[in-house]
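Engineer: sequence first, then the predicted structure:
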Amino acid sequence: MGMILRKVKTLSDNEKDTTRIVGQVKWFDPVKGFGFVVSESGGPDILLHANVLRNFGQSSVADSARIEIDIQETSRGVQAIEVHRIDAPESASAAVLADFAGLDEEEIRNAPLEPARIKWFDKGKGFGFANIFGRDEDIFVHIEVLRRSGLSDLQPGEALALRVIDGKRGCMATEVMAWENASTKDE
């Protein structure tokens, strides 16, 4: 008796149904490597894995940040599969960092985003330092700048785009964004 073999096509993760939603980060722990998002339209908590966030160019996200993601239903629940946008929490964007008081807001907004790498960052101390590629000076990075940028923590060696000004503490980051946003002098 002969066997009949039939090829069964399985859907790859990219071929499964996805839905784009807007929600709010409930919490995210970069040490554990995951957190959860709550959709604006309700429903179950959505798992946000660190790898999905890294594909967006970030290693963390601030609690209460507004986030736009593609989600997918899996056997283990609803999970984020791609991040499209992250907006800082509203309370963080209203906060004014004392270090920027009295500085020209137009100058801060128009400073170029430059490619940088984090030297170290201590969330407990509330600050750390970075270096812009090709320069030796340290760039001061305050935790409030992270929160206003929609982030909660930074890892040594992490590549980012920093908006940098000459401030009260020397060279200071005023905004932190994904690496892809950095300008290059060759453009």
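Structural biologist: Yep, that arrived. Residues are numbered from 1 along each chain as shown.
Engineer: from here on, contacts and neighbour counts on C-alpha atoms
Structural biologist: Fine.
Engineer: distance between stretch 48-59 and the chain's centre?
Structural biologist: 7 Å (Cα atoms, centre = their mean, to the nearest Å).
Engineer: how about the helices in this structure?
Structural biologist: Counting by DSSP state H, the chain has these helices, from start to end: 50-56, 90-94, 105-110, 143-148.
Engineer: which outside residues touch the longest one?
Structural biologist: Translated: helix 50-56. Pro30, Gly33, Phe34, Ser59, Ser60, Ala80, Ile81, Glu82, Val83, His84, Ala178 (Cα atoms under 8 Å, 6 or more residues apart in numbering).
Engineer: wait, the third one sits on Leu47?
Structural biologist: To tie it back to what came earlier, the one meant is Phe34. Yes - Phe34 is within contact range of Leu47, at 7.1 Å (criterion: Cα atoms under 8 Å).
Engineer: ok, structure two:
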Amino acid sequence: MSEMVDKDSDGKIEVAGHVKWFDTAKGFGFIVPDSGGADILLHGNVLRNYGQNSVADGTRIRILAQRTERGIQAVSIIALEAPAQPGAAPLADFAEFDPAFLAALPLEPARVKWFDKAKGFGFANLFGAPDDIFLHIEVLRSSGFADLQPGEAVALKVIEGKRGRMATAILAWDAALHADERGGAA
């Protein structure tokens, strides 16, 4: 993501940076702009308007921001890009699969059944299908999420693994719709 700083007619500026931290319990976090300067407030409502309830630390982000009496705040998210994890080994469950095959998997609409961050896993159900899809915490992190909430709409790339059906990538539903429009996916 390249940095852009263009003011629109409402005085909003487009800013690129990365998520410093986001606390789902507190409902806010901060963005460090690539251009330097003060951190930018990221409120939970702005994140939810993008279609996510959480975001992983280090996630690349492009936003529209606005100066307020309390400092600069994000008003909308343009794009999120999962944090790079140099040297991170893919899950052993994916080792037998060609990375090109995994990248080409279709995005399938799903709802989170439950996710326990402390346990490091949870399950989702594809729309119209009764079987559970396993969600691993490392897949969440590599997809740019810190946590998932029951009932949250997502899009999954799913494989039949050694332990059954599991997600290899997770996108917020809104982001998946936009990725589909651009002809790409996670």
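Structural biologist: Alright, I've got the coordinates. This is a predicted model, so every value here is computed, not measured.
Engineer: buried subset of the contacts of helix 50-56 of the first structure?
Structural biologist: In the contacts of helix 50-56 of the first structure, burial by neighbour count holds for Pro30, Phe34, Ser59, Ser60, Ala80, Ile81, Glu82, Val83, Ala178, counting by 16 or more other Cα atoms under 10 Å.
Engineer: and the third one, what does it touch?
Structural biologist: Taking Cα under 8 Å, 6+ apart as the definition of contact, the neighbours of Ser59 of the first structure are Pro30, Ala50, Leu53, Asp153, Leu154, Gln155, Glu158.
Engineer: compare these and tell me which is most surrounded.
Structural biologist: Greatest neighbour count in the contacts of Ser59 of the first structure, by other Cα atoms under 10 Å, goes to Leu154: 26 neighbours.
Engineer: which residue packs closest to that residue, ignoring adjacent ones?
Structural biologist: Phe121 (5.9 Å; Cα to Cα, 6 or more residues apart in numbering).
Engineer: equivalent analysis for Glu68 of the first structure, please.
Structural biologist: Val22 (4.4 Å).
Engineer: show me what that neighbour aligns to in the second structure.
Structural biologist: Aligned by TM-score structural alignment, Val22 of the first structure pairs with Ala16 of the second structure.
Engineer: and Ile118 of the first structure, by the same measure?
Structural biologist: In the second structure, Ile118 of the first structure lands on Val112 (TM-score structural alignment).
Engineer: what about the residue nearest to that match when sequence neighbours are not counted, how many neighbours?
Structural biologist: Distances taken as Cα to Cα, 6+ apart put Ala124 closest to Val112 of the second structure, at 4.1 Å, once the chain neighbours are dropped. Ala124 of the second structure: 27 surrounding residues under other Cα under 10 Å.
Engineer: which residues touch the aligned partner of Ile159 of the second structure in the first structure?
Structural biologist: Matched to the first structure by TM-score structural alignment, Ile159 of the second structure sits across from Ile165. By Cα under 8 Å, 6+ apart, the contact list for Ile165 of the first structure reads Ile108, Ala111, Cys171, Met172, Ala173, Thr174.
Engineer: only the buried subset of the residues you listed, as a ChimeraX command please.
Structural biologist: In ChimeraX, this line selects whichever of the contacts of Ile165 of the first structure come out buried by 16+ other Cα under 10 Å:
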select :108,171,172,173,174
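Engineer: Ala92 of the first structure: which of the contacts of Ile165 of the first structure is nearest?
Structural biologist: Among the contacts of Ile165 of the first structure, Thr174 lies closest to Ala92 of the first structure (Cα to Cα), at 13.1 Å.
Engineer: let me see the contact set for the closest one.
Structural biologist: For Thr174 of the first structure, counting by Cα under 8 Å, 6+ apart, the contacting residues are Ile108, Val141, Val145, Leu162, Arg163, Val164, Ile165.
Engineer: find the residue at the geometric middle of the second structure.
Structural biologist: Gly144 (3.8 Å; Cα atoms, centre = their mean).
Engineer: that one against Ala82, yeah?
Structural biologist: Yes - at 4.0 Å, Gly144 of the second structure counts as touching Ala82 under the criterion of Cα under 8 Å.
Engineer: what residues are shared contacts of these two?
Structural biologist: Residues touching both Gly144 of the second structure and Ala82 (Cα under 8 Å, 6+ apart) are Ala56, Thr59.
Engineer: still on that earlier bit, what's the match for the residue nearest to Val112 of the second structure in the first structure?
Structural biologist: In the first structure, Ala124 of the second structure lines up with Ala130, judged by TM-score structural alignment.
Engineer: I am finished for the moment; much appreciated.
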